[in-house]
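>>> Here you go, sequence then predicted model.
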Amino acid sequence: MSVEIRVPRLAESISDAVLVEWLRPEGAAVRADEPVATLETDKAAMEIAAPEAGVLRHARAPGDRVVEGDVLARLEPAGPAEVPAVAPEVAPPVAPAPATTAAPAAGEGAGATPVLGPAARRLVEEHGLDPAAIAATGRGGRLLKEDVLRHLGAAPAEPAPGGAATGAPSGSPPVAPPPVMAEAPWATPARAAPTPAPPPSAASPPGSAPVAADAGAGASERVVPMSRIRQRIAERLVRAQHTAAILTTFNEVDVTAVMTLRARLKDAFEAKHGVRLGLMSFFARASVLALAEIPELNAEIRGTDIVYRDAVHLGIAVGTERGLVVPVVRHAERMDFAALEREIARLAGKGRAGTLTLEELSGGTFTISNGGVYGSLLSTPILNPPQSGILGMHKIQKRPVAVDDQVAIRPMMYVALSYDHRIVDGEQAVTFLVRVKERLEDPERMLLGV
């Protein structure tokens, strides 16, 4: 009896998803809990695993739009032909026939052994690697992003034993188009058609000129469909501009005290808590304390009502290959510096690896975005609906400032607060930013909660 693989429950704000790719081909024998497909929602990519072992039969094609409960595939009971697929894991202990068991294992390993997640797959395709040649350390033989990065770090030593065959194709990666996203294979291959034209033409000078012109025209642009996440980002940002009365106020922070405190205690902090002490935890903690004074920035509009929240679910904007994602630190008001740093590091790592869950991306009440990591000196961040506030951090730059009537060179950062003027008054927005500034310039106040 076949078992159906259905679209799981999506987040409450997500209505549908797109089947991006099948991780296992039609008719493949799959193991229980083995990822077989990747779905992309408005917020993240998620893998769908097989509930039990069997033979995979696709019911949908890549690119199909699906909703919760839709049948993606069916698992049929494995017949006698599929039994050897499981045997190689038991066969190695049998000493009499090592050569016989090794042969099926090699053939099977080329197609089934490496189970890749989205992040690992992108790295493998980008660098033209053979997944079977990479040691997998994930559960059930899964190839992790860290495994690929570790392999790349050791890559200069590995081509020598790999043989001339693997060394020669080193020129192939430049030929292939860079697969930035899963949509890269959809780039129009029609431009490959004009290339057979030069060989038939007898006169190379006149024949090559039109081809060169045509190639130049094709090389001047590249059409790539927007990913679902990018479409959703565009929709939300435009909606925020159209529905909210967005206004931005600015201030500047002297981060001398924070940097001095961090330099003095970062080694002891890391030794005790097992996580590095960064700047984000200072800004997060300062924002949480300021939100307690200005609750309007932690509220939202629902219809004709304003909903105030006691809990602070802090969104931290993270740039990834697929676009901007905003994982949420739940109940940031309950966390100390160590807890904030651990949770921020965990979510940021999952965001860059593409493994964030829908729950980790939903329910934020206030957002912090750090454009300074890209060198931004000043910006006006856009609200993340339905939130009413977002704090923008920027690059730390040494500038001359007046300190006690003397000119001093200090590390300064511009900070920006964009807010929904329908809820938040200008006085409240400015007060919030001043409170953040005061706590960052005197960080001991945060330890005392004042």
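Yep, that arrived.

>>> Going by C-alpha atoms from here, please, whenever you check contacts or count neighbours.
Fine.

>>> after the longest strand anywhere in the chain, next one along is what?
The single longest strand within the chain, with elements called by DSSP state E, is strand 406-420. Under the assignment DSSP states H and E, the closest C-terminal helix or strand after strand 406-420 is helix 426-441.

>>> in the stretch 1-150 of the chain, which spans are helices?
Secondary structure of the stretch 1-150 of the chain, counting by DSSP state H, counting those that start in this stretch: helices at 83-90, 98-111, 118-127, 145-153.

>>> Same list, those helices, but as a markdown table with distance to Ala268 and mean neighbour count please.
Shown next, in a markdown table, are the helices of the stretch 1-150 of the chain (distance: least, Cα to Cα, whole Å; neighbours: other Cα atoms under 10 Å):
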| stretch | distance to Ala268 | mean neighbour count |
| --- | --- | --- |
| helix 83-90 | 46 | 14 |
| helix 98-111 | 46 | 14 |
| helix 118-127 | 33 | 19 |
| helix 145-153 | 27 | 17 |
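
>>> The structure to be compared is supplied as follows:
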Amino acid sequence: MTDIVVPKLNANDTTYTLVEWIVPAGATVGAGDPVATVETSKAAEELPSPGDGVLHHVVAVGAECAPGAVLGRLSPSAAGRDRFPAPEPDGAADRDRFPAPEPDRPVITEPALRVMEEHGIAPSAVRALGRKVVRAADLAPLLPPGAAVPGGTDVLPGAVVPLPGTDGSADDPGSGRRLELPAAQRAVGAVVAESHRTVPAAFVAVKVPLDAAVAHAQALTRRYRRLVGVPELLIAAVGTLLATHPLCFARLVAPGVVHIPGSADVGVTIDVGKGLHVPVLRAVDTSPVRDVAAQLMAHRMTALRGTFRAADLTGATIMLALHTDDDVTHAVPVLLPGTSCALSLAGRQTELFLDAGGAVAQRTVVQLGLAYDHRILNGRDAVAFLRDLSALLQHPTDPD
């Protein structure tokens, strides 16, 4: 028998959820064929078969599984596979409360089943959530305000739970509520904590006149019939500086030793209300603006669908944090561990200035910031990189 083992898909999660078996039990698969989908806090990932054989399911859909756990096994023959019993999900005796999964029905975890029973939540309301796997936290929109989780052992986002040593009443001066953060936010917290713990970061920013870039982006949008904005121009400009500012894309591999990548792969922050993601735009150093715009739009659509895969979120050699609401004047990004620089683009501001003739004029400006690993770069290097980016935005060239 050959084991199908759960790989380590990211540095933040200790368990994943088996969302679906792509191939039914008893089917014959070949090496490399996708057989199952597991969900991390950030992405859904298909797992390939490690070899040829007849598939046996060891773990049931909806179960939590840790890296290194055996999800399934491959037998060289159907007879060999039939020696093993079918997997039984946790709480299988309770499945009469909600029928076994069908194509139009979700898998409901045991904590979620308990919450449904406690609050009288109908299965039809749960199906309307549109999730393949329903956890207790997913039921928060169906609970009345202030509802507490049965037993206090499974805390929902927004659920009120008495703090230790209080009776939970409004008159108790020590009362309050405890919130269970979503898995995606916990993953962000782990990355931020690791960054602050391991990277001696510094920050510098420059003010960039933006009128020429805005006009150029509008012209390219009309030409390509595809949205091109200042972020797309900035990402393309970053790619052109790999050769002249290689340390801004470097990764520290040993004390005093860095690895210079062969391509500029830019991670860009995207948050559409489903958690912060940093998908990666590949080979930006060789991509025209139109291709940069296509990549970024594809990532935005994936964020809306919530279907990022681990491969979409790994391998950045530099990061860009977008904080482009007009009332955001500056932003200090967090360095991703394994990178040396993280750019930030803030909101547009309007200011008065003296033009070349000494007359008062109006212009649009933006703050462009850079957090950098002080083990790899110094302030002079960081400012030179920002000034070159500023020049590219102030004097954009026609890509054609």
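Everything's here; your move. None of these values were measured; they are calculated from a predicted model.

>>> overall similarity of the pair, as a TM-score.
Comparison of the two superposed chains (TM-score structural alignment, normalised by the length of the second structure) gives a TM-score of 0.68, and 339 aligned residues with a Cα RMSD of 4.6 Å.

>>> ok so, going back, how much does the longest strand of the first structure stray from the second structure?
Compared with the second structure after fitting, strand 406-420 of the first structure has a mean deviation of 1.2 Å; criterion: mean Cα distance after the TM-score superposition for the first structure.

>>> Trace that strand over to the second structure and give me the residue numbers.
With TM-score structural alignment applied, strand 406-420 of the first structure matches the range 359-373 in the second structure.

>>> what's the helix or strand for Val224 of the first structure?
Counting by DSSP H and E, Val224 of the first structure is found in no helix or strand.

>>> Tell me the counterpart of it in the second structure.
In the second structure, the residue matched to Val224 of the first structure (TM-score structural alignment) is Glu180.

>>> Turn the helices of the stretch 1-150 of the first structure into JSON lines, columns for distance to Leu75 of the first structure.
JSON lines is the format used below for the helices of the stretch 1-150 of the first structure (distance: least, Cα to Cα, whole Å):
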{"stretch": "helix 83-90", "distance to Leu75 of the first structure": "15"}
{"stretch": "helix 98-111", "distance to Leu75 of the first structure": "18"}
{"stretch": "helix 118-127", "distance to Leu75 of the first structure": "22"}
{"stretch": "helix 145-153", "distance to Leu75 of the first structure": "28"}
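
>>> Compare these and give me the one nearest Thr320 of the first structure.
helix 118-127 (10.3 Å; Cα to Cα).

>>> which strands and helices sit next to the closest one?
helix 145-153, helix 337-353 (3 or more Cα pairs under 8 Å, 6 or more residues apart in numbering; DSSP states H and E).

>>> Which one, of those, ends up nearest to Asp33 of the first structure?
Among these, helix 145-153 comes nearest to Asp33 of the first structure, with 18.6 Å by Cα to Cα.

>>> CSV please, covering the helices and strands packed on helix 118-127 of the first structure and showing distance to Ala17 of the first structure.
Converted to CSV, those look like this (distance: least, Cα to Cα, whole Å):
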stretch, distance to Ala17 of the first structure
helix 145-153, 24
helix 337-353, 19
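
>>> Distance check, the residue in the second structure that Ile294 of the first structure lines up against against Cys341 of the second structure.
Under the alignment (TM-score structural alignment), Ile294 of the first structure pairs with His245 in the second structure. According to Cα to Cα, to the nearest Å, His245 of the second structure and Cys341 of the second structure sit 11 Å apart.

>>> if we can go back for a sec, just list the residues touching the match of Val224 of the first structure, thanks.
Shown in contact with Glu180 of the second structure (Cα atoms under 8 Å, 6 or more residues apart in numbering): Val155, Leu156, Pro157, Gly158.

>>> rewinding a little: which of His245 and Cys341 of the second structure has more neighbours?
Comparing His245 of the second structure with Cys341 by other Cα atoms under 10 Å, the one with more neighbours is Cys341, at 30 against 16.
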